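Asks: generate coordinates for the sequence data below:
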Amino acid sequence: MKKLCALCSGIAVIFFLTGCAGQESGEAASSTPSPTSTGYPSASPSPVAPDPGKSEPSGEASVPANDPDVTPMPVGVAECDGDNLGISIAAQPMASGAGSFFSEITFTNTSGDACLVEGAPSIFNLADSATGAVVGKRAADSGMPEVVQLAPGASAYSTIHFSNAGAYDCATAVADVAKVSPPNWDSSRTITLESPVTVCNTPATYNVSWISATSLF
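Replies: The predicted structure is shown next:
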């Protein structure tokens, strides 16, 4: 009877160990499923015939009409009439210092239609209002060309940069007015400067920037 019980116990242990091993093998196998074959070969993509209604690319880059990085030129907008541009000059003392002084010219569209303005003021002279004499020599224009479209009442800006004439060994003169003309316009207007400026005739001690849609001040 004791031998029979011992035999039964041994058999139970063997079944228990075998069951555990089988369970571990099953879990390992299920963690990495093997692909199931359908018995049919996989389909290969067929080449697509070109659509005769579409032309092949020519190799030249084209820009879509709605590309946000491309600004189309305005169509049907004329150049600003100089007689319809208000002109004012304001000193910028907060931006001045270290031998540099700045003023800003503002051009405002006083007409009822949009117009375009581009370039530096074509005539810009400093003068002594007492004698009418033009003083100072203007240096080359600065800045980048920009076409500005002005809606009625909108403004564009140009910066005047003065260098300290006292830093040069030159004959100086004092100007209290400026004769300004919009780009590509012959007639000028005389604008009183908020603060008289001292300039040299040689070397040139001031320049004027191209007109921009954005004020620097």
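
Asks: going forward, measure contacts and count neighbours with C-alpha atoms only.
Replies: OK.

Asks: which parts of the chain are strands?
Replies: In the chain, the strands defined using DSSP state E lie at 85-91, 100-109, 115-118, 123-127, 134-135, 147-150, 155-163, 172-181, 189-200, 206-208.

Asks: out of those strands, nearest to L7?
Replies: L7 lies closest, by C-alpha to C-alpha, to one member of these: strand 147-150, at 103.9 Å.

Asks: which ones are touching E104?
Replies: 89-92, 157-160 (C-alpha atoms under 8 Å, 6 or more residues apart in numbering).

Asks: verify the stated contact: V180 with L193.
Replies: No: with contact defined as C-alpha atoms under 8 Å, V180 does not count as touching L193 (11.5 Å).

Asks: how many neighbours does T192 have?
Replies: Counted by other C-alpha atoms under 10 Å, the residues lying close to T192 total 18.

Asks: one more to line up against the first:
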Amino acid sequence: MGKIRKTGTFVLSAATLAVLAGCAGAAGSGTNVSGAATPAATPTATSTPEPSASPAPSPSTSSQTGSTGVWKIGPNGECDAGQLEFALESRPMESGMSQFYWNLQLTNTSDTACTLTGYPQVQLVSSITETGIGASAGRDAGAGQAEAVVDMPIGASAYSLLHLRQAGVYDCPIVPVAELAVTPPYWDTSRAVATPNEIDGCDDLTTELVTAGPLTATPRE
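Replies: Purely as a prediction, here's the structure:
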């Protein structure tokens, strides 16, 4: 009877060890109590954002700014748009029955020196339609002044002698004129300049009422 108890005790101990070994194996193999396999956790992939490309710098542009706005110097240092102010001055002592004279004055109001050379283009402007009328001014080479480069430091002026004829002596449609359209040399746009007084103009392209002398550093005496 004593041997049987010892053997039973040994059998129970072996069974107990077997159960414990099975539990350890189940835990190691990832099975749950019901025997189904526990799915392994899937690692989450994290993406590293690529650095965005910096925008390419836009090409820089440069311009010079004078006291009257944006302007540029001509290819040989000529005064260009925005550098000049315009004025007209009558010369009453030289006026006659059918003709009269005005000084066209161009003044450098920018902060940079420039030059002027040649003849300005001049055309009468209708006060009714505010458009150019008549033939553009011809060149008056016989005004007693030679064409030359006029240096224009800051504040300096250049002058062109305008010779005008009375419209009433011509057979043409008469219209009132209170402005001239003036285009200095090397410019591609004109500037409206108020006349000293209203005059009559011819509204046709065949009558030349104005001629212009070359630009000079001083007005003609």
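
Asks: send over the TM-score of the superposed chains.
Replies: TM-score for the superposed chains, counting by TM-score structural alignment, normalised by the length of structure 1: 0.59, backed by 141 aligned residues with a C-alpha RMSD of 2.1 Å.

Asks: just to revisit the earlier point, and V180 and L193 of structure 1? which has more neighbours close in?
Replies: More crowded of V180 of structure 1 and L193, by other C-alpha under 10 Å: V180, with 23 against 17.

Asks: what lines up against the more buried one once you look at structure 2?
Replies: Under the alignment (TM-score structural alignment), V180 of structure 1 pairs with V182 of structure 2.

Asks: Q92 of structure 1 now?
Replies: Using TM-score structural alignment, the partner of Q92 of structure 1 in structure 2 is R91.

Asks: check contacts around that match.
Replies: Counting by C-alpha under 8 Å, 6+ apart, R91 of structure 2 makes contact with 100-103.

Asks: let's see 6 Å
Replies: R91 of structure 2 makes contact with 101-102, according to C-alpha atoms under 6 Å, 6 or more residues apart in numbering.

Asks: so how far is P173 of structure 2 from the closest residue to Q166 of structure 2 other than its chain neighbours?
Replies: Counting by C-alpha to C-alpha, 6 or more residues apart in numbering, S98 is the residue found nearest to Q166 of structure 2 once chain neighbours are left out, at 5.0 Å. Separation of S98 of structure 2 from P173 of structure 2 (C-alpha to C-alpha, to the nearest Å) stands at 17 Å.

Asks: do you have the helices of structure 2 handy? List them.
Replies: 2-29 (DSSP state H).

Asks: from G22 of structure 2, how far out is the match of V180 of structure 1?
Replies: V182 of structure 2 sits 111 Å away from G22 of structure 2, taking C-alpha to C-alpha as the criterion.

Asks: and what of A178 of structure 2?
Replies: 117 Å.

Asks: so which of these two has more stuff around it?
Replies: Set A178 of structure 2 next to G22 and count neighbours by other C-alpha under 10 Å: A178 wins out with 20 against 12.

Asks: assess the claim that the more buried one and V193 are in contact.
Replies: No: using C-alpha atoms under 6 Å, A178 of structure 2 is not in contact with V193; the gap is 8.5 Å.

Asks: run through the residues that contact the counterpart of F102 of structure 1 in structure 2.
Replies: Correspondence of F102 of structure 1 to structure 2, assessed by TM-score structural alignment: Y101. By C-alpha under 6 Å, 6+ apart, the contact list for Y101 of structure 2 reads 91, 162-164.
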